[in-house]
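Q: I would like the atomic coordinates for the input below:
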Amino acid sequence: MIKGLYEAHLPVINMEKSIEFYHGLDLELAYQGPRVTFFWIEKGKSWLGLWLSEHAKTPYHPSIRHVAFYVELEDLKRVQKWLRTRGIQAREAFGVSGEDQPLILCNDTHYHAAIYFDDPDGNSLEFITPLKLDAEDVVYHDGMTLKQWLNANHL
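A: Predicted coordinates:
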């Protein structure tokens, strides 16, 4: 099921300074927002999320306790059943109940499908797959599920 690590997250105090730093490491900017910025490590396969934090000077930030595993779309379509057979329930994320996931995430023109759950220590885990990168002609609305997205985009 798991094919690799898709994303890692770091808290930052100064987003502009951090963008300059990671851009200087030749990472491609994927998305820039007011509180979060993503850089491609390998486009379509892995990225780094930088989260603006008022508390970045302390050793804990929620973004440190999140890992996303890359899975293929066909696996993501059946992941609810796969998790349940292991006694794991998906949890609410971005206003979408665990039962209604996988959900669609959109950062500008990058679309991903994901499902969220927790490990026994409360660490946030995610299975994610990229759907369309650099796409502008896609039907999308907040709270859209993978099934709705596939139907709306005739995929």
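Q: Please make it C-alpha for all contacts and neighbour counts, starting now.
A: Will do.
Q: Secondary structure class of D137, three-state.
A: Under DSSP: H, G, I helix; E, B strand; the rest coil, D137 falls in the coil class.
Q: quick one more, to check against the first:
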Amino acid sequence: MIKGLYEAHLPVSNLLNSIKFYKKLDLELAYQHEKLAFFWIEKGHSWLGLWETDKVDTPYHPSLRHIAWHVDIKDIRNAKEWLESKGIQITPAFGFPPEKQPLVLLNKLNAHAAIYFQDPDGNSLELIAPLRLGVGEDSTMMSLEDWDEKNN
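A: Sure, this is the predicted structure:
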């Protein structure tokens, strides 16, 4: 029945500024109308809606104002340089400074590599790639560089 996530939405304070930012992420603008824009994440499969609204003042919480995009492992390894080449700063996450990202999130049987940044309104954005699914044990988070050393 369920095939995947089709859409997600974020509040923004200035739609035109946000459109410029999300175009830097190589997302294709699919639709724009007054205070609303949709970007294709994967054309025909998923998109992101941006709403110009005062709801952008809602304080950040992980359950609100957060989007994580799935990327390939080879792309997560180059994500820091890719973001920086577009003038986008990596933000600290889980006690890891930008220079220690991508970081590895470990929980029970799964491991994912992730890097974090924000849009102009402080919405939390993440690029994430599965490293290991269904095998393993709990461990502490570490940088992807440390993960590679430990697992190679």
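Q: V12 of structure 1 against W51, yeah?
A: Yes: using CA atoms under 8 Å, V12 of structure 1 is in contact with W51, at 5.8 Å.
Q: The two: which is more packed in?
A: More crowded of V12 of structure 1 and W51, by other CA atoms under 10 Å: W51, with 25 against 22.
Q: Map the more buried one onto structure 2.
A: Under the alignment (TM-score structural alignment), W51 of structure 1 maps onto nothing in structure 2.
Q: show me the contacts for W51 of structure 1.
A: By CA atoms under 8 Å, 6 or more residues apart in numbering, W51 of structure 1 lies in contact with H9, L10, P11, V12, M15, R35, V36, T37, S63.
Q: Assign it to one of the three secondary structure states.
A: Criterion first, three-state DSSP; result for W51 of structure 1: strand.
Q: separation between it and H61 of structure 1?
A: W51 of structure 1 sits 9 Å away from H61 of structure 1, going by CA to CA, to the nearest Å.
Q: now swap in R91 of structure 1 and tell me
A: Taken as CA to CA, the span from R91 of structure 1 to H61 of structure 1 is 20 Å.
Q: ok, which stretches of structure 2 are strands?
A: Remark: strands assigned in structure 2 by DSSP state E are 7-12, 28-33, 36-42, 46-52, 66-70, 103-107, 110-118, 124-132, 142-143.
Q: Take these and lay them out in TSV including distance to S85 of structure 2.
A: As requested, the strands of structure 2 are exported to TSV (distance: least, CA to CA, whole Å):
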stretch	distance to S85 of structure 2
strand 7-12	23
strand 28-33	19
strand 36-42	20
strand 46-52	23
strand 66-70	19
strand 103-107	19
strand 110-118	14
strand 124-132	16
strand 142-143	21
